[in-house]
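Colleague: okay, here's the prediction I keep looking at, along with the sequence it came from:
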Amino acid sequence: MSDNLFDDLTDVYEAMINWPKRLAHEEPFFRQLFEDAKARNVVDTACGAGQHAAMIHDWGLRVEGADISRNMLQRARDLHGEPPGLRWVERGFDQPIEPAEPLDAAICIGNSLALAPDNATAQEAMLQMLAAVRDGGIVVVHVLNIWRLPDGPCVWQKCRRAVISDREVLIVKGVHRCGSQGYVEMVVAETTGDPEMHSESFSFLGFEAADLERMATEGGATTVNCYGGYQNRPFVREKSVDLIMVATR
């Protein structure tokens, strides 16, 4: 496996996700939320390859997908194009959004906020989302709930085969917690020939529900609700896989 395969891990990240299954699981939550908020203009502040942004656009909404990664944005353009009402912008989630008119909704999902380098950056990202939406508009944040994980051992989550650059690879992904910090561990290896292995380990922030509530309130939110999944289940710190915050400005 050549080094070039690892210069851009976009293909690896995308191969780890069963997008049809994931979107089918999450779509009812967002549809109902946006319908209740009468949302027509939405920004996805960490859109990645644009799967959620394109889904929302398919409902007839106007969507801006923003991401700091040029490679991810190019993948979004390749996959979904840039039809009327859907555009892609290179921008970090802590940078001003500055819409032409206040938006109805802003989302930061897929554990993206937790990938901020520090809490101050995450706080700024929350402030920018709330500043971009109208009064009565909503901000949705999804992060992993690290408090359900044991302190120390890695919990292996996925083992996938994929074809990347015409080569079959095996991708193994896990997460673990060390104190209040989360870590993602990933191993990628060829399955044929003389296999070469590549590993990645990166940290992410561990948020309590109270942390998100505080950040949103300080950013101007009038109401904040936290859920433990996309079925509107109550958040249970010791059990919920996800932590989803919905804040209304």
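Modeller: Cool, got the structure.
Colleague: switch to C-alpha atoms for all contacts and neighbour counts from now on
Modeller: Will do.
Colleague: Val246 contacts Thr217, doesn't it?
Modeller: No. The criterion here is CA atoms under 8 Å, and Val246 misses it with Thr217 at 11.5 Å.
Colleague: any residues in contact with both of these two?
Modeller: Contact criterion CA atoms under 8 Å, 6 or more residues apart in numbering; residues shared by Val246 and Thr217: Val224.
Colleague: residues touching Gln32, list them.
Modeller: With the criterion set at CA under 8 Å, 6+ apart, Gln32 makes contact with nothing.
Colleague: want to compare, so here's the second one:
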Amino acid sequence: VGDDGNRPREEATDVLIGADGAFSRVARDAGIPRPRMVHLLQAVVRLPKDMDPGVTRIWFLPQDTPYFYWLIPHSPSYGVLGLIHTEEKEGQSRLERFLHKKNISAFDYQGAPIPLYEKNVPMRREIADGHVYLVGDAAGHVKVTTVGGVVTGLRGARAVARAIEKGRFDRELIRLRRELSLHRLIRKILHGFRQSDYVKLLDLLNPPARHLLGAITRDEADKLLMRIMIKQPRLFLVGLRFLLTGGA
């Protein structure tokens, strides 16, 4: 480890927590595989004159990215427009093309690699008489539907804290893994969508289903999906068709 003067020194411990990001050195040294990465790319822009700064815009363009574009205001006049892409250079090219198409100028660019949740990346590994734990991006605790990881990272940290206290993982980790696996399943379905499929999906969102989307957070995907399918059963059939056939 390094002290305040960045001089390395050795420390003995029976518990080591890796909360050191997507390229975790702790995970690497513990022999834990690195999750697959995607790239978040966005530009700082002036908001269009017709845009309400209290509203976020989303575009689903599968020919550009299997994820989506977003325009998120962070002030009355400015915001960030970006996308997720599997390839950094191609994603940057797509972003610049989209900005040009929308006649929006970029003041600055931002980007970061984002790890994707993988079932084969363990959260804990025993080494000699000690334990190594991973938290947050180091563990790939990211919802692959939206590629967000703040809430799931905090839940993972809480699970690790309880594991250290009790000497074992509890139901918190089981719930987290189940939630992340569900997001992974949803992403598998969405990766097969064409733009016309997104239009059909949005058309199926009747008023009760739209109300649930505003009332239940994305971090409660199991509860959200169950209640939406009760309100609009055809959504279940759409998801099942794409899961089994890839939309063919």
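Modeller: Great, that's in hand. The structure presented is a predicted model; accordingly, all values stated were derived computationally and were not measured.
Colleague: just give the TM-score of the two.
Modeller: Overall, the chain-to-chain superposition scores 0.28 on the TM-score scale (TM-score structural alignment, normalised by the length of the second structure); 119 aligned residues with a CA RMSD of 6.1 Å.
Colleague: sticking with Leu33 of the first structure, tell me its helix or strand.
Modeller: helix 19-36 (DSSP states H and E).
Colleague: before we move on, what about Val141 of the first structure?
Modeller: strand 133-144.
Colleague: swap in Ile84 of the second structure?
Modeller: Counting by DSSP H and E, Ile84 of the second structure is found in strand 78-85.
Colleague: and Gln110 of the second structure, by the same measure?
Modeller: strand 106-115.
Colleague: now the helix or strand just after that strand: buried residues?
Modeller: Next along the chain after strand 106-115 of the second structure, taking DSSP H and E as the criterion, comes strand 124-127. For strand 124-127 of the second structure, a neighbour-count test (16 or more other CA atoms under 10 Å) marks Arg124 as buried.
Colleague: what segments of the second structure are strands?
Modeller: 15-18, 37-46, 57-59, 69-73, 78-85, 106-115, 124-127, 130-134 (DSSP state E).
Colleague: from those strands, which stretch is densest packed?
Modeller: Highest mean neighbour count of those: strand 78-85, a mean of 23 (counted as mean count of other CA atoms under 10 Å).
Colleague: picking that back up, can you give me the angle the helix holding Leu33 of the first structure makes with strand 133-144?
Modeller: Calculated by axes from the mean of the first three to the mean of the last three CA atoms, to 10 degrees, helix 19-36 of the first structure forms an angle of 150 degrees with strand 133-144.
Colleague: list the buried residues in helix 19-36 of the first structure.
Modeller: In helix 19-36 of the first structure, counting by 16+ other CA under 10 Å, buried: 33-34.
Colleague: if we can go back for a sec, elements contacting the strand holding Val141 of the first structure?
Modeller: strand 103-108, helix 119-132, strand 242-248 (3 or more CA pairs under 8 Å, 6 or more residues apart in numbering; DSSP states H and E).
Colleague: Tyr227 of the first structure: which of the ones you listed is closest?
Modeller: Proximity to Tyr227 of the first structure (CA to CA) singles out strand 242-248 among these, at 5.0 Å.
Colleague: now that closest one against helix 119-132, angle please.
Modeller: 40 degrees.
Colleague: the helices and strands packed on strand 133-144 of the first structure: which one's closest to Asp67 of the first structure?
Modeller: strand 103-108 (10.4 Å).
Colleague: before we move on, the earlier item: make CSV out of the strands of the second structure and add distance to Lys231 of the second structure.
Modeller: Below are the strands of the second structure laid out as CSV (distance: least, CA to CA, whole Å):
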stretch, distance to Lys231 of the second structure
strand 15-18, 42
strand 37-46, 33
strand 57-59, 24
strand 69-73, 27
strand 78-85, 30
strand 106-115, 33
strand 124-127, 39
strand 130-134, 38
